[in-house]
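S.K.: 3D, please:
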Amino acid sequence: MAENNASEAAPAKKGKLKMIIMLLVVIVLAIALSVVGTLWFLGDGLPGMGGDEGEASGEPAEEQFVPSTYVELEKPLVTTVQAEGRQRYAQVYLSLEAVDPQALAAAELHLPLIRSQLVMQLGSSDFNELQTPEGRRSLADRMLATVNQVLEQEGEPAIKAVLFRNFVVQ
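M.R.: Here you go, the predicted structure:
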């Protein structure tokens, strides 16, 4: 009987060992699939899965974010605007936005010329147009073109936008 007990214990140990090995293989496989799936969804780990294809095909890399910098014009632009034969007043507080800090430094250097051109641009606007959002956007675009034209004449880099901080017409 002693021999019978020994032969039955050996297959049980073999079955437990086989079960442990299978469990370890399944765990390792699950971890590997998890890592591969994560890299695939993020798109930057496996060759041929969309990670580095742009660099390999010669396409330019995605541009890095560069925050804008601003300069505020301390004094408002104040001028008269014609409206149906009457003179009205317009007062505008401005800020200039640029990605290149040199453009803002150049704008500050040439600020007297820029202010003069902007006052003329504001004074030549139609009063009724300035009361609409589209008219104010149009004025901002014209002012941007005026500022960039002055900076271009001086050989300086361009600014990105002219922003209204306060806008009053009466």
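
S.K.: hey, let's count contacts and neighbours off CA atoms from now on
M.R.: Will do.

S.K.: Longest strand in this protein, by number of residues?
M.R.: The single longest strand within the chain, with elements called by DSSP state E, is strand 86-98.

S.K.: need the next SSE after it, C-terminal direction.
M.R.: Per DSSP states H and E, the first helix or strand lying C-terminal to strand 86-98 is helix 101-109.

S.K.: Distance from the chain centre to that following helix, please.
M.R.: On the basis of Cα atoms, centre = their mean, to the nearest Å, helix 101-109 sits 22 Å off its chain's mean C-alpha point.

S.K.: another one to check against the first:
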Amino acid sequence: MSDAPAADAAPKKKGKLKMIVIGAVGVIVLLGGGVGAGLYAAGSGMVGGGGKPAAHDDPNKPKLVPKSEQKHPGAGGEGGEGGEGGHGGGEGAAEGGEGGEGGGEAHGAPTPEGHGGEPYASNYFAMEKEFTSNLQDSVHFIQIGLAVSTPYDDKVITNLKTNDIAIRSAILLTLGDTPEDQVFTGAGKAQLQKRLVATINQVLREKEGFGGISNVYFTTFVVQ
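M.R.: Next up, the predicted model:
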């Protein structure tokens, strides 16, 4: 009879031991999860000091220039490259056809009509030499002068000058692939402008990792 209580106590002790072990494992899991979450947050930049700077914080990347900071002819810098903003419609919007480069090179959404036009300045640059090329499957040839605009700072213009030879070659190839009917109408010329923007930005992205050209303008346009 005296052995019964001892026999009953053994299962109870085992049950308590299991509960203690399970509780300890739960605490370890919770602690491990908390440490893992903390390391993830630090690595992703969610908590201060631990993450890498975002791509848009790269000091070497061109920066958008607000209108309040734009340069004017005769106000210093490279003569006349900071012109009046808001011309050309496409300036200040994302680059035509560019979907990479850190989520797209957003130039800023245009402001509503009557509220100051585009929020960013137009930095203009006229390319020095004209371009002459045959047209696609045509006896005619085209000769054009080009200027470009960007809402970014002078780093884009510097990249354009640095890669002048590659850009000129790409523009001539684009002109050579232009059908005759595209150069005799306003709609066709507007389409050619978009193609030239895409051509220039493609070369700049390949060479410098950043496009930035928002529009091109014809300073001369002759078809013979």
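
S.K.: what angle sits between the longest strand of the first structure and helix 101-109?
M.R.: Comparing the axes of strand 86-98 of the first structure and helix 101-109 via axes from the mean of the first three to the mean of the last three Cα atoms, to 10 degrees yields an angle of 150 degrees.

S.K.: What residues of strand 86-98 of the first structure count as buried?
M.R.: 90-94, 96-98 (16 or more other Cα atoms under 10 Å).

S.K.: Dump the residues you listed to a markdown table, plus distance to Ile21 of the first structure.
M.R.: Output for these, formatted as a markdown table (distance: Cα to Cα, whole Å):
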| residue | distance to Ile21 of the first structure |
| --- | --- |
| Ala90 | 83 |
| Gln91 | 81 |
| Val92 | 77 |
| Tyr93 | 75 |
| Leu94 | 73 |
| Leu96 | 68 |
| Glu97 | 65 |
| Ala98 | 63 |
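
S.K.: Ala145 of the first structure: which of the residues you listed is nearest?
M.R.: Leu96 (12.2 Å; Cα to Cα).

S.K.: Now which residue in the second structure aligns to the closest one?
M.R.: Using TM-score structural alignment, the partner of Leu96 of the first structure in the second structure is Val148.

S.K.: Asn163 of the second structure pairs with which position in the first structure?
M.R.: Checking TM-score structural alignment: Asn163 of the second structure goes with His110.

S.K.: re the thing from before, list the helices and strands the longest strand of the first structure packs on?
M.R.: Under the contact criterion of 3 or more Cα pairs under 8 Å, 6 or more residues apart in numbering; DSSP states H and E, strand 86-98 of the first structure touches strand 69-72, strand 77-83, helix 101-109, strand 161-169.

S.K.: Show me the helices in the second structure, by range?
M.R.: Listed in chain order, the helices found in the second structure under DSSP state H are 4-44, 154-162, 164-176, 186-208.

S.K.: Report the aligned residue range of the first structure for the longest one.
M.R.: Under TM-score structural alignment, helix 4-44 of the second structure has no counterpart anywhere in the first structure.

S.K.: ok, back up a step: contacting residues for the match of Leu96 of the first structure?
M.R.: Taking Cα atoms under 8 Å, 6 or more residues apart in numbering, we find Val148 of the second structure in contact with 124-127, 213-217.

S.K.: Once you drop chain neighbours, what's closest to it?
M.R.: Val216 (4.3 Å; Cα to Cα, 6 or more residues apart in numbering).

S.K.: Asn201 of the second structure versus that neighbour, what's the distance?
M.R.: Distance, Val216 of the second structure to Asn201 of the second structure, by Cα to Cα, to the nearest Å: 11 Å.

S.K.: Could you pick out the longest helix of the first structure?
M.R.: helix 2-42.

S.K.: from the chain's centre, how far out does that one sit?
M.R.: With Cα atoms, centre = their mean, you get 50 Å for helix 2-42 of the first structure.

S.K.: With stretch 145-159 of the first structure instead?
M.R.: For stretch 145-159 of the first structure, the distance to the chain centre is 24 Å (Cα atoms, centre = their mean).

S.K.: Give the buried residues for it.
M.R.: For stretch 145-159 of the first structure, burial by neighbour count (16+ other Cα under 10 Å) applies to 145-151, 156-159.

S.K.: just curious, which of those is nearest to Leu33 of the first structure?
M.R.: Ile159 (49.8 Å).

S.K.: counterpart of the closest one in the second structure?
M.R.: Aligned partner of Ile159 of the first structure by TM-score structural alignment: Ile213.

S.K.: That'll do, ta.
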